[in-house]
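Chemist: Following is a predicted model, sequence given first.
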Amino acid sequence: MNFLYFLFFYFLATYSLFPGQVETQVKNNLNNPELSLNKNIIIESMAVTWLDSIYGPVKSEGMVNIELTGYIKFKNEKPIYINEFAIVEENLNAAPGALQCSKSVKIIPILNNKLLKKHAPFFKIEGERVVFKIKMEHPLKSNCSGLNTVNFTCQEQNQEIIFHQGKKG
């Protein structure tokens, strides 16, 4: 988990993918009534920072710094708190022989009913919503010379939440 907190501030080119409030798509396969069936994760802002060079990605593997800010909105029920985000899988979405210019990042939130303030400093509770700010860093194939796409997915057990499919161009 330590790599989620690394910050690199030199040779940065930051791209804001969408500044507004965007509600996510939710695929709900949950059968547990104790878990939220009407939960929305709302992204208020998202930024991707490329760490290769100030000129953007080159034809090599690079590092990308991802920052998400948003909140989880609960409807008509007590919230199930999320106390940690972790990248658990990274897949290249490219056909055989094609340029490897896409990377999927799967983020698993760990669920429990304890107060977030004791476990995760990047969360805070504001009324009925849980505010989060996540920063992470991971390698990204960058041999498409500035046309990389980053897909964010979040899974809560059997529930999959699509954050955004953002393109840096």
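Modeler: Right, received. Where do you want to start? Numbering: from 1, shown residues only.
Chemist: alpha carbons only for contacts and neighbour counts from here, please
Modeler: Fine.
Chemist: Report the buried residues of stretch 61-72.
Modeler: Residues of stretch 61-72 classed as buried under the neighbour-count rule (16 or more other CA atoms under 10 Å) are 62-72.
Chemist: Next up, a structure to set beside the first:
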Amino acid sequence: MINQSPSADESCNLSVKLQYRDVRRFMEQLQWSVDHTATLVRAYAALIKSAPDEDAVIELDRMMLEEKAIFSLLSAMYMELKGVEPQARPESFDSPTYADGLLRAVQLEREAARHCRDTYLLTPSPRVRDLFFYGWTVSMDHSTGLVLMMQ
């Protein structure tokens, strides 16, 4: 079982390492990011199966690979900070139609962008800021691409 809240000593050490005032909140945000990114990977895998043509498959596959890269970076940070691999808890991704799936993926990406933006703004840690800025820009790129695929 993963200890969800760090001890006072761990919090102090993590605060210095991360330059983050509320370590417990950051660890919750990091876990949310791991879970949400796993959900996005699942979403892109489902969309690829129902894509109408090869161009859509190629674009969705690129997006999925980018989400997997972000997942790896988040997992590495989690592992470094907690000493154990994160246990991803992705949401299910079911949609009755391809168009509904695209819309749901846009909503997930927008939620990720807001979360990354907020995490980015709440810490002076260059390492955290770099990771969440990358996630933020990828989410915005994916949102735009998905909307274009809807037309």
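Modeler: Okay, I see it. These figures come from a predicted structure and were not determined experimentally.
Chemist: TM-score for these two?
Modeler: Here the superposed chains carry a TM-score of 0.27, computed using TM-score structural alignment, normalised by the length of structure 2; 81 aligned residues with a CA RMSD of 5.7 Å.
Chemist: Save the buried residues of stretch 61-72 of structure 1 as JSON lines, and put in distance to residue 23 of structure 1 too.
Modeler: Putting those into JSON lines (distance: CA to CA, whole Å) gives the following:
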{"residue": "62", "distance to residue 23 of structure 1": "29"}
{"residue": "63", "distance to residue 23 of structure 1": "27"}
{"residue": "64", "distance to residue 23 of structure 1": "24"}
{"residue": "65", "distance to residue 23 of structure 1": "22"}
{"residue": "66", "distance to residue 23 of structure 1": "18"}
{"residue": "67", "distance to residue 23 of structure 1": "17"}
{"residue": "68", "distance to residue 23 of structure 1": "13"}
{"residue": "69", "distance to residue 23 of structure 1": "12"}
{"residue": "70", "distance to residue 23 of structure 1": "10"}
{"residue": "71", "distance to residue 23 of structure 1": "10"}
{"residue": "72", "distance to residue 23 of structure 1": "10"}
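Chemist: Throw these into CSV and include secondary structure and distance to residue 153 of structure 1, thanks.
Modeler: Formatted as CSV, the buried residues of stretch 61-72 of structure 1 follow (DSSP: H, G, I helix; E, B strand; the rest coil; distance: CA to CA, whole Å):
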residue, secondary structure, distance to residue 153 of structure 1
62, strand, 21
63, strand, 19
64, strand, 16
65, strand, 16
66, strand, 13
67, strand, 14
68, strand, 12
69, strand, 15
70, strand, 14
71, strand, 15
72, strand, 15
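Chemist: List just the nearest of the residues you listed to residue 109 of structure 1.
Modeler: Sorting the buried residues of stretch 61-72 of structure 1 by distance to residue 109 of structure 1 puts residue 72 at the head of the list, at 11.7 Å, by CA to CA.
Chemist: which residues in structure 1 form strands?
Modeler: Applying DSSP state E to structure 1 gives strands spanning 13-18, 22-23, 25-27, 40-50, 61-73, 81-92, 102-112, 123-126, 129-141, 149-156, 159-167.
Chemist: quick one: contacts for residue 134 of structure 1?
Modeler: 66-69, 85, 122 (CA atoms under 8 Å, 6 or more residues apart in numbering).
Chemist: again, 6 Å this time
Modeler: The contact partners of residue 134 of structure 1, taken as CA atoms under 6 Å, 6 or more residues apart in numbering, are 67-68.
Chemist: From residue 90 of structure 1, how far off is it?
Modeler: Using CA to CA, to the nearest Å, one obtains 17 Å as the distance from residue 134 of structure 1 to residue 90 of structure 1.
Chemist: again with residue 73 of structure 1
Modeler: Per CA to CA, residue 73 of structure 1 is found 27 Å from residue 90 of structure 1.
Chemist: and what of residue 162 of structure 1?
Modeler: As defined by CA to CA, residue 162 of structure 1 lies at a distance of 15 Å from residue 90 of structure 1.
Chemist: All set now, cheers.
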